[in-house]
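Novice: Have a look at this fold, sequence not included:
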């Protein structure tokens, strides 16, 4: 089964952007400054990887042949999943706005454009991030899905972007998942010698958690009308965790090997600020090897889904082969 990854990316980005255009307040609606700031960062570019992973996970689950033929979903993405995908992109954009603030990473370039606080000032940038997070949860709460599915999605996403407190499924999670918790550990570890355990903990929480939950939330949405065996949910979560960690490892490598123009953000920032990164601990070549191994493990987790998993696997492969 041959998959055109670029077509998936292009189509998925277009679907996501259309949903974001519909859901975000127009720049002509008062208060103008906050809405312009929200739209500036949301539509500054970006690959829309998290929403695309969400939609493809939903499509995979909805079309998997363990459903009786009469209950099988029609081909394509499940109806309404674009809103969930857009909400995940809002959360991702909120995190980028706040990460770029002078008090955190102090960056002036994101997605090839001036960062939100550079254009609109720190106060408006903080509020734009807050507003995107709030709108994301408002959007998820209004999804056209059974209430129990919406609650499950809300719960897992809130855990994934929090400090790591709480439970994911039936397993204690420690400090991860938790994007904010990962950010805190990342900040507090600056200037210290990175260790393998520290780097993995930061990556799984700061970046991996949102990628994982994008895939898990999509799967919950795609199976919301028929249910999905718990063993399949565990496999989907494993896929997300492996792919999410591989993504961040590659991001670390690219930060050290690509230019700012190629990345669309300030290159070499991790090294300059003594960030705990995978190459800092293991070196560039070992990092590339580790990312490839993680993707192989991620593929194995999706074996029961058969050909329906091919688009999601192709996207995961793209994550480790990208050059920007």
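Specialist: Cool, the structure landed. Please read all numbers here as calculations on a predicted model, not as lab measurements.
Novice: hey, let's count contacts and neighbours off CA atoms from now on
Specialist: Fine.
Novice: which stretches of the stretch 101-250 of the chain form helices?
Specialist: 116-120, 122-141, 147-161, 179-188, 196-203, 209-222, 230-257 (DSSP state H, counting those that start in this stretch).
Novice: out of the ones you listed, deepest packed?
Specialist: helix 209-222 (a mean of 29; mean count of other CA atoms under 10 Å).
Novice: Now do it: which elements does it pack against?
Specialist: helix 49-63, helix 81-99, helix 147-161, helix 230-257 (3 or more CA pairs under 8 Å, 6 or more residues apart in numbering; DSSP states H and E).
Novice: coming back round to it: among the helices of the stretch 101-250 of the chain, which comes closest to residue 293?
Specialist: helix 230-257 (8.5 Å; CA to CA).
Novice: Check which helices and strands the closest one sits against.
Specialist: Using 3+ CA pairs under 8 Å, 6+ apart: helix 230-257 touches helix 196-203, helix 209-222, helix 269-272, helix 278-282, helix 284-301, helix 310-321.
Novice: Buried residues in the longest one, which are they?
Specialist: Neighbour-count burial for helix 284-301, counted by 16 or more other CA atoms under 10 Å, picks out 284, 287, 288, 290, 291, 292, 294, 295, 296, 298, 299, 301.
Novice: second one coming, line it up with the first:
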């Protein structure tokens, strides 16, 4: 990780953590356990990759990274991500008991509370965007982007494909479709929302950022699959080898470890190529792409 990226992550992780604390709703008598579960999953240790991408995209297009709508986008994508992790860990889904080195939400609380906490965080994502005093066209555009990336055309359909692929031998095309949606869609949304919140409407710019984000989203998943077989539970903060235990298809199981590593590097190169028309302000986006394929956790 470059010193510039390290400083950027430190600065904007701290910023979004403070904003997320403020975004959580006030306690309502009888609903304390729900809020505790939301806070537990939202504010726990995490890489904050998606909000960092929001800020890095805003910087790349010369946007104001202190703008209220940019902040709201960073918070909204992290709320949506936290919701997805809670539900993904449930017994009916991946049935995981460890997340970010801590018990998953349904283990720390209970299954019903975890479901409700995820539901509430999803709603909080959109509430955070809609509460911002910003041009209505920009607010609608970022909310539309987040909705598209999160539902039946994005993350949720990716989860459905994932569940349906257990104990099967899907094609590489289907595996890619799964991860373009399950992992990549929200990463793509983060990049586009950062630019749109900065007032960018120019199609060529947004098209280049989408190409970058699609490559980064896939490389993130390929590296996750690699780490699942090369790392350990203590380093990752979640159980390793879980995909193999469940007989879930991964890039490693379909390509082999060496080819999966080559795939990750190829995707990184595609991401960098997509930013050829951007100047030095896109340096953090470039560094993030490199970090994603080089990370060990």
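Specialist: On my side now, so go ahead. Note that this is a predicted model, so its numbers are computed, not measured.
Novice: circling back to that earlier point, distance to residue 191 of the first structure for the helices and strands packed on helix 209-222 of the first structure - can I get that in a markdown table?
Specialist: Below are those laid out as a markdown table (distance: least, CA to CA, whole Å):
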| stretch | distance to residue 191 of the first structure |
| --- | --- |
| helix 49-63 | 30 |
| helix 81-99 | 18 |
| helix 147-161 | 25 |
| helix 230-257 | 17 |
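Novice: So which of those helices is nearest residue 38 of the first structure?
Specialist: helix 81-99 (8.6 Å).
Novice: which residues of the second structure does that closest one align to?
Specialist: When the second structure is aligned by TM-score structural alignment, the counterpart of helix 81-99 of the first structure is residues 70-88.
Novice: With stretch 306-313 of the first structure instead?
Specialist: Under TM-score structural alignment, the match for stretch 306-313 of the first structure is residues 279-286.
Novice: Would you mind confirming that residue 302 of the first structure makes contact with residue 242?
Specialist: No: look at residue 302 of the first structure against residue 242 with CA atoms under 8 Å: they stay out of range, at 11.6 Å.
Novice: Which positions within the match of stretch 306-313 of the first structure qualify as buried?
Specialist: 282, 283, 284, 285, 286.
Novice: among the helices and strands packed on helix 209-222 of the first structure, which is nearest residue 215 of the first structure?
Specialist: Using CA to CA, the nearest of these to residue 215 of the first structure is helix 49-63, at 4.7 Å.
Novice: That closest one - contacts with which helices or strands?
Specialist: helix 5-23, helix 81-99, helix 209-222, helix 310-321.
Novice: change it to 6 Å
Specialist: Other elements packing on helix 49-63 of the first structure under the criterion 3 or more CA pairs under 6 Å, 6 or more residues apart in numbering; DSSP states H and E are helix 209-222.
Novice: Report the spatially nearest residue to residue 312 of the first structure, omitting neighbours in sequence.
Specialist: residue 56 (6.1 Å; CA to CA, 6 or more residues apart in numbering).
Novice: As a markdown table, the helices and strands packed on helix 230-257 of the first structure with distance to residue 189 of the first structure would be great.
Specialist: Shown next, in a markdown table, are these (distance: least, CA to CA, whole Å):
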| stretch | distance to residue 189 of the first structure |
| --- | --- |
| helix 196-203 | 9 |
| helix 209-222 | 19 |
| helix 269-272 | 12 |
| helix 278-282 | 13 |
| helix 284-301 | 20 |
| helix 310-321 | 26 |
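Novice: which stretch among the ones you listed comes nearest residue 26 of the first structure?
Specialist: Among those, if distance is taken as CA to CA, the winner is helix 209-222, at 25.8 Å.
Novice: what sits up against that closest one?
Specialist: 50, 53-55, 57-58, 61-62, 153, 160, 177, 237, 240-241, 244 (CA atoms under 6 Å, 6 or more residues apart in numbering).
Novice: at 8 Å instead, please
Specialist: Contacting residues not belonging to helix 209-222 of the first structure are listed as 50-51, 53-62, 78, 81, 84-85, 88, 92, 145, 149-150, 152-153, 156-157, 160-161, 176-179, 228, 233, 236-237, 239-241, 243-244 [CA atoms under 8 Å, 6 or more residues apart in numbering].
Novice: With stretch 36-44 of the first structure instead?
Specialist: With CA under 8 Å, 6+ apart, stretch 36-44 of the first structure has contacts from 17, 24, 26-27, 89-90, 93, 97, 111-113, 115-116, 120, 124-125, 128-129, 131-132.
Novice: swap the cut-off to 10 Å and go again
Specialist: The contact list for stretch 36-44 of the first structure, computed with CA atoms under 10 Å, 6 or more residues apart in numbering, reads 17, 20-21, 24-30, 34, 89-94, 96-97, 110-117, 119-121, 124-132.
Novice: Ok, stretch 266-278 of the second structure next?
Specialist: Contacts of stretch 266-278 of the second structure (CA under 10 Å, 6+ apart): 60-61, 204-205, 207-220, 222, 260, 262-265, 282-283, 285-293.
Novice: one step back: mind putting the buried residues of helix 284-301 of the first structure into a markdown table with distance to residue 39 of the first structure?
Specialist: What follows is the buried residues of helix 284-301 of the first structure, written out as a markdown table (distance: CA to CA, whole Å):
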| residue | distance to residue 39 of the first structure |
| --- | --- |
| 284 | 36 |
| 287 | 35 |
| 288 | 35 |
| 290 | 36 |
| 291 | 33 |
| 292 | 35 |
| 294 | 35 |
| 295 | 33 |
| 296 | 37 |
| 298 | 34 |
| 299 | 35 |
| 301 | 37 |
